[in-house]
Structures are given as structure tokens and as C-alpha cells.
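A.B. asks: coords below, sequence missing:
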């Protein structure tokens, strides 16, 4: 076993965090207990690039207890919880992750879990692992049974790979499961993004004009929670259907050009590059705060902000003040990276319970279907989605109705 973490002496603290998470992740823990005796992943090597949090720990520990040898790297240079990484290393997970990695260290860790891990299955969050395997380890890609993808950005990249005919193994888009995006993207990111902003700034949201760029499931969740905290929410969009939905949900919708002039707080959630650009920054009021909730640090043009500022200083942890030539101050949170994972702890355990249950069952499905699936991007099978929902309801003590035979016949008849 190998590892590289910030400080292995933090392991005891990390174990307590993991215990807390697992107490709130009954579906993942239940699946672990179900599959542990059969060792469903016995002899399989799994390499994963995920945010190294207490919730991720619940997933990778479950895979290990069910027989897998797990290799783990962080999917963001600033999102690793160092005490959790130390606890995992002490438990026999091959983990290479620490908070504050340089770009070079970030890519080193990913290559480390590929080369050392020699995986049969891969788990990714953002697509960097899949892309690196295909670009730099093509022979390995040909022998991989399959993989999963956790987030919207990664699914977009994988579908582009499939379209270009370069994808070499089947990938299940866990992000597209109903029990993932309806809850993780909306309620998880909605709450944790607000948590990150408040931990970083301690501002009052009530009365502020908050601009949310993007009205996908992540944007919906953020807008909903900001409104719940009393903010006056503006949505910017490029998709007319989503813009129309935002209007009917009661939000003001306008172009970023116009929103830039009135916003107090800006949150990007699009998965696209340079949503907030130089021309927008130049129109912002003194004290405007910029935060990003998209996977990569490309949504805010940080380079342009650096170029137009005459000074920069770290005014609070994860808050950088940029002074413009006319004296206006713009505040960037978390260096433009995922604010919920850099300045806070990421999604609550309860919502990651469903996301990681999908990961667990999707990997099991890939093993069961080994050699049968073409190298394409697949949806999570409906039976897995429904099983996760059913197990979550049971854990919450909620019972639902079932169809009578008469109702089944009626629905199946024309």
C-alpha cells in the first residue's frame, strides 16, 4: 500500500468525521453490508478521482470491504479534507491527495493512481481521469472493464469522446440518474454553495442582489436557497427553455451584461468557460463578490481579473480582494474554484448517500455486464435508480403505495 497525504497524524480526527458521515449514509452502508460477505469486488482494482471528503470515504471504504483494492486521488487541488485522507491511508486505501496541491501535483496524483493502480474499473468526477487514461495510457484503456462519471462537466466531456469515436470502454453517467441530479445537484449544491459563501464571507444574504449564472439543476438549487435566505435573485441563461422556466419560477432573468451592474453576489453554475469576463467585471459595483459552483475554475475569467487589478490581497481565508484602477474592489472566493468544497465541506452526507449508492451499484452492474457493453456513455439503469430511491425512503421510515393488479392492467391497456 502506498499513500501521500498532508499529515498522517490527522487520521484519528478523520475517522470521527467518517463515522459521522456513515451515520447519515444508510443506503451506502446498507449496500456494503449486503455485498461484504460475497466480496462482489474481490480481486478488482479500482482507481478513483473524487473529492476526498468524509462522504467519499464512505464509498471507497465500502468498495474495499467488498474486496476491491482502491486507489484514490483528489478531483480538485483544494477540496481534499486532509484528516479524511489520513484516515483512509491508515485504513489501507492507496490515497494520494492533500489540500493545496499545485497543478503539477494534481496531475502527478492522477497519473500515480493510474500507473500504480492498473485499474479494472474507474470512477471519475469531472473527466480528468478518463481523459488522461485515453490520452496517455491507451493500452490500459483497452483492458478496463468500465467506468463511472459523477458530474455534469465530466459527462459532457465523455459524450464528446464518444461522438469522436475515441472512447474505449463503457461509462455509466451516474450524474444523470434521477436519484443523483434531482437531489445532489439541486439540494446538495444549493445548500453547500451557500454554506461555502457564508463561511468565507459571513455576509448577510437578505436584501442582496444575487446573480446566478446558469439554471440547470445546480443553478436551480442555488437560486432557490438564495431566495430562501432573503436574497433578490437574478438568473442569467443562454438556453431559452431554462430562462423561461426561471421566469415562471419567479426569478428576474437578464443578460450578464445587465446583471453585472446591479449584482452584489455572483455565483456561476454553467460548466462553461468565461461566463464572467473582463467586460462584466468592469461594470460591477464596489464590493461585488464572485463565487463559482462549477466543477472547473474556468467560469470566472480569473486571468482577466488579475490583469485589470492594480493590487491583490488575501483579506480572509479563501477571500481575495482585487482593487481596480478606479478604486473599486472585487472579491473572489476560493480562487474561482468550487466554493462549496474549498471554503466548506461539500454536500451534506444525506444527499451523497444517494449519489454514492448509484456509484456502488453502477460499478457492480459494469462487473456483471463485463464484455457485453460497447464503449459508450450509458444512463444508470432504471432498476438501480429505483432501488436507490426505495432504499432511501426505507431509511427515512417512509412507506409508499404500490399498484394493484387492476391498476397495472389498466396502465398497460390501450
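C.D. replies: Thanks, I have the structure now. Just so it is clear, the model here is predicted, and its values are computed rather than measured.
A.B. asks: C-alpha only now, for contacts and for neighbours.
C.D. replies: OK.
A.B. asks: any idea how far residue 117 is from residue 15?
C.D. replies: To residue 117, residue 15 is 24 Å away according to Cα to Cα, to the nearest Å.
A.B. asks: typo on my end, residue 73
C.D. replies: Distance, residue 73 to residue 117, using Cα to Cα: 11 Å.
A.B. asks: do the same with residue 231
C.D. replies: From residue 231 to residue 117 the distance is 47 Å (Cα to Cα).
A.B. asks: before we move on, what about residue 384?
C.D. replies: From residue 384 to residue 117 the distance is 27 Å (Cα to Cα).
A.B. asks: Residue 278 now?
C.D. replies: Applying Cα to Cα, the value for residue 278 to residue 117 is 42 Å.
A.B. asks: The longest helix seen in the chain - contacts with which helices or strands?
C.D. replies: Counting by DSSP state H, the longest helix found in the chain is helix 349-368. Packed against helix 349-368 by the contact rule (3 or more Cα pairs under 8 Å, 6 or more residues apart in numbering; DSSP states H and E) you find helix 26-36, helix 54-65, strand 146-149, helix 178-180, helix 382-395.
A.B. asks: a markdown table for those, including mean neighbour count and distance to residue 110?
C.D. replies: Shown next, in a markdown table, are the helices and strands packed on helix 349-368 (neighbours: other Cα atoms under 10 Å; distance: least, Cα to Cα, whole Å):
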| stretch | mean neighbour count | distance to residue 110 |
| --- | --- | --- |
| helix 26-36 | 19 | 25 |
| helix 54-65 | 24 | 16 |
| strand 146-149 | 28 | 15 |
| helix 178-180 | 24 | 25 |
| helix 382-395 | 17 | 29 |
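A.B. asks: would you list those in TSV and tack on distance to residue 330?
C.D. replies: What follows is the helices and strands packed on helix 349-368, written out as TSV (distance: least, Cα to Cα, whole Å):
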stretch	distance to residue 330
helix 26-36	42
helix 54-65	33
strand 146-149	34
helix 178-180	34
helix 382-395	43
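A.B. asks: for the ones you listed, which one sits closest to residue 241?
C.D. replies: Closest approach to residue 241 among these is made by helix 178-180 (19.8 Å; Cα to Cα).
A.B. asks: need the next SSE after that closest one, C-terminal direction.
C.D. replies: The first helix or strand that comes after helix 178-180 along the chain, using DSSP states H and E, is helix 189-201.
A.B. asks: In addition, the following structure is provided for comparison:
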């Protein structure tokens, strides 16, 4: 990013931070993908809250971005185990922000397992959570009764451009890795598992590239949507796996279990849009499969008479090439800042909430002023 572009992004976030400044700043913990454009957003979080720590998602950390962020905030190691155990989570929050009013900024439902303990045992007060992803939204919604407010931006219309462009970046990175081995998309029927915002974007771009696309989704509404857009909808999931030369997993949940991999046709490629721990049950893959590096970021899994290729170790394939969605990412990041102010006011009931329409319009108008040039 050029210096003048950084200045524009910084000015945009300064304007957004001023628009959504709370009368009393809460403390915050920020889980985020630490990509090259992220430092400006992190600085804005620091203006809207007392940022106690940034916890970068471990498989999406840009070294330069981390160095920039470390100048303004502590960077701590993030694991599922950190917030998977009540005592560990509580000790961590207490060590960073004892007795403070705290907002938790989440990407993927990391805080969900220990949220009850944090809300009931923490020496300060958990004001609530702001969640960025559909996967995380489902984790919080699936808990039933919540002990605090959760502001979800996962289903905001301001996130639609990001989701669409992430789908495009997944196809770009998948094709790039295939081409690095001398393979191409054409002639390989594709199976897209999950027809949400990411999966539908992936399916549309593959189709535009001349690829035969089959969709599998457990939701009958999404199946109908896929049919209306001209895609084949798998009636038999196993048969669809056997026929696919490329499988793209876009559910945000478990897409392939260990026994599913043996159904893949020889030479099939498998890629995901999230982490391997979410989409793939690789731990239960039969031990007879031998894993061999087969080009950069490509692993060949083989046993007698069968083999397939896994891209980027089963982790989000688009992060290999920066996962950039351009300035559109700044829309939903601004909405996260609006969510901080909502929680800082302290008047939301326990449950899932969305940012007000008027606030979204303010964000969109500001964004257009800076980036529609």
C-alpha cells in the first residue's frame, strides 16, 4: 500500500472512530486476521476502546502488520484452548484487564466456550461480544441463552461485498496452486459444499470460468437457491464426492469427515475457506494414508490405489495470496467499531443484536466519500 493510500485509510478510520466514540471508553480484546491492511483498523479500535491485547489468528499473520500493531498494542498468542477452558480464559483476561469493563471482539466464536465463566466470575464486567463471522454467529446462537449481549456483523449487508470477494479470492488461490502443478480448473467437475454467501460466490465464479459445478448444502432453502441459479444440486453426497475433481468446502463447520476422503476420486483437489479444524476432520483420516509434500502448499495423501491433494494443509487457501478484498473490508471493520459503542452504552439485553440501519448508512456514506473515486 502506497503512503497516500495509508493516509486515506487512516483518515477514514479516524472519521469513523469519531462518529462512534462512546462517552466512556471500554477496554477491549481483539481477535483478528493480521493481514497487511489491518494496522489502521487496530489503531481505530484503540481510539474507540482501551485495547488491552490483540490476538492474531495464528494462520493469517503478516509479519510486517504484526510489527506495526506491536507498536500500539500487545500481541498475544491465540489458541482455541486459551478460551476453551474457563479457568485459563479467566486468568488471561484478569492478567490484562483486572476489574475493567471489557468488550470482546471476536472472529469465529473463540470466546463462546468460556463466556459464562467470564461473565459470572471476572472481577470486572464483560459488556458483550462483537462477532464478525457466520461461523462465530452460529457458535453464539447455538448456545441458547447468552450471558451478555452479542453484536453480530456477520449477516450485515455491509459484509456482503467482503463475502463475495473472499469467494473470488478462494478460487484465485485454488487455481494458482493447481497451475503450480501443471493442472487447470477446466475438465475437473467441482463440488462446492455449502451455498452460503462464500459458497455461492465460489460457485458463480467457477461457473463463469467454464467449470461444471455441483452444490451440496443441508439447507433445503439454499438448495432451491442453487437450483434457481443454474447449478446442479447433489441428491447423493457420496456420489457427488466420487465425481468431483475439485472439492471446495465453504460451510464454516465440518464438511468432510475422515471416512469421506476415501470417496474422493483419484487426483481430486480439496480446499477450504476457513481453518482445517473447522472444515475437515483430518485426525480421523485412516492412518494408511501417507502424507507427502507435492509442490509448495500442496500435500499428496496416498494409499494403495487411491490419492488426493490437500491445499494449504486444509487451511483457508486464499490467505496464501493475501486474501485481499480491497477497501471493501473497511465497511465491516467500521461496523465493528459501531458495535463497540453499542456495548459501551450498556443498555442491550442478553442475546444477539445487529448494528442500527442508521449507523450502517453513516458508515456507507463515509466509505463512499473516501473510496468511491
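C.D. replies: Perfect, I can see it now. This structure is a prediction, so every number in the text was calculated from the model and none was measured.
A.B. asks: Any buried residues in stretch 184-203 of the first structure, and which?
C.D. replies: Buried residues in stretch 184-203 of the first structure, counted by 16 or more other Cα atoms under 10 Å: 184-201.
A.B. asks: again with stretch 114-123 of the first structure
C.D. replies: Buried-residue list, stretch 114-123 of the first structure, by 16+ other Cα under 10 Å: 114, 117-123.
A.B. asks: coming back round to it: residue 297 of the first structure is nearest to which of the helices and strands packed on helix 349-368 of the first structure?
C.D. replies: Comparing those by their distance to residue 297 of the first structure (Cα to Cα), the top pick is strand 146-149, with 18.7 Å.
A.B. asks: Give the aligned range of the closest one in the second structure.
C.D. replies: Mapped onto the second structure using TM-score structural alignment, strand 146-149 of the first structure covers residues 128-131.
A.B. asks: mean deviation of the following helix or strand past the longest helix of the first structure from the second structure?
C.D. replies: Next helix or strand after helix 349-368 of the first structure toward the C-terminus (DSSP H and E): strand 377-379. Superposed on the second structure, strand 377-379 of the first structure shows a mean distance of 1.1 Å to its aligned residues (mean Cα distance after the TM-score superposition for the first structure).
A.B. asks: burial count for residue 63 of the second structure?
C.D. replies: By other Cα atoms under 10 Å, the residues close to residue 63 of the second structure number 12.
A.B. asks: As a check, name the ranges of all helices in the second structure.
C.D. replies: For the second structure, the helices defined by DSSP H cover 3-19, 38-48, 63-69, 80-84, 86-96, 115-121, 134-141, 160-180, 197-208, 220-228, 237-243, 276-279, 329-345, 357-371.
A.B. asks: Let me see the contact set for residue 314 of the first structure.
C.D. replies: Counting by Cα atoms under 8 Å, 6 or more residues apart in numbering, residue 314 of the first structure touches 320-321.
A.B. asks: Identify the residue of the second structure aligned to it.
C.D. replies: Under the alignment (TM-score structural alignment), residue 314 of the first structure maps onto residue 293.
A.B. asks: ok, its match to residue 280 of the second structure distance?
C.D. replies: For residue 293 of the second structure, the distance to residue 280 of the second structure equals 18 Å [Cα to Cα].
A.B. asks: okay, which residue is most central for the second structure?
C.D. replies: Geometric centre of the second structure, nearest residue: residue 133, 5.4 Å, by Cα atoms, centre = their mean.
A.B. asks: residue contacts, that residue?
C.D. replies: Residue 133 of the second structure touches 107-108, 152-154, counting by Cα under 8 Å, 6+ apart.
A.B. asks: go with 6 Å
C.D. replies: Residues in contact with residue 133 of the second structure (Cα atoms under 6 Å, 6 or more residues apart in numbering) are 107-108, 154.
A.B. asks: now residue 74 of the second structure
C.D. replies: Neighbouring residues of residue 74 of the second structure by Cα under 6 Å, 6+ apart: residue 53.
A.B. asks: before we move on, the earlier item: list the contacts of the longest helix of the first structure.
C.D. replies: In contact with helix 349-368 of the first structure (Cα under 6 Å, 6+ apart) are residues 21, 24-25, 28, 55, 180, 184.
A.B. asks: Grab the two from these that are most spread out in space.
C.D. replies: 21 and 180, at 17.6 Å, using Cα to Cα across the contacts of helix 349-368 of the first structure.
A.B. asks: State the distance from the aligned residue in the second structure for residue 386 of the first structure to residue 40 of the second structure.
C.D. replies: Alignment note: residue 386 of the first structure maps to residue 361 in the second structure; criterion TM-score structural alignment. Distance, residue 361 of the second structure to residue 40 of the second structure, using Cα to Cα: 21 Å.
A.B. asks: Repeat that for residue 124 of the second structure.
C.D. replies: Distance of residue 124 of the second structure to residue 40 of the second structure, computed by Cα to Cα: 28 Å.
A.B. asks: same question, residue 126 of the second structure
C.D. replies: For residue 126 of the second structure, the distance to residue 40 of the second structure (Cα to Cα) stands at 25 Å.
A.B. asks: Also residue 251 of the second structure?
C.D. replies: 30 Å.
A.B. asks: do the same with residue 264 of the second structure
C.D. replies: In terms of Cα to Cα, residue 264 of the second structure sits 43 Å off from residue 40 of the second structure.
A.B. asks: Kindly list the longest strand within the second structure.
C.D. replies: strand 50-61 (DSSP state E).
A.B. asks: and that strand, what other elements does it pack with?
C.D. replies: With contacts defined as 3 or more Cα pairs under 6 Å, 6 or more residues apart in numbering; DSSP states H and E, strand 50-61 of the second structure has these neighbours: strand 27-34.
A.B. asks: ok now do the closest residue to residue 145 of the second structure other than its chain neighbours, which residues does it touch?
C.D. replies: The shortest distance from residue 145 of the second structure to any non-neighbouring residue, by Cα to Cα, 6 or more residues apart in numbering, is to residue 351 (7.1 Å). Going by Cα under 6 Å, 6+ apart, residue 351 of the second structure touches 146, 149-150.
A.B. asks: Just send those back as CSV, with distance to residue 370 of the second structure and neighbour count too.
C.D. replies: Below are the contacts of residue 351 of the second structure laid out as CSV (distance: Cα to Cα, whole Å; neighbours: other Cα atoms under 10 Å):
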residue, distance to residue 370 of the second structure, neighbour count
146, 38, 19
149, 32, 21
150, 29, 28
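A.B. asks: Checking those residues against the first structure: which ones persist?
C.D. replies: With both residues aligned by TM-score structural alignment, their matches' Cα atoms under 6 Å, the contacts of these that the first structure also has are residue 149.
A.B. asks: ok, now how distant is the counterpart of residue 183 of the first structure in the second structure from residue 168 of the second structure?
C.D. replies: Counting by TM-score structural alignment, residue 183 of the first structure lines up with residue 161 in the second structure. Per Cα to Cα, residue 161 of the second structure is found 11 Å from residue 168 of the second structure.
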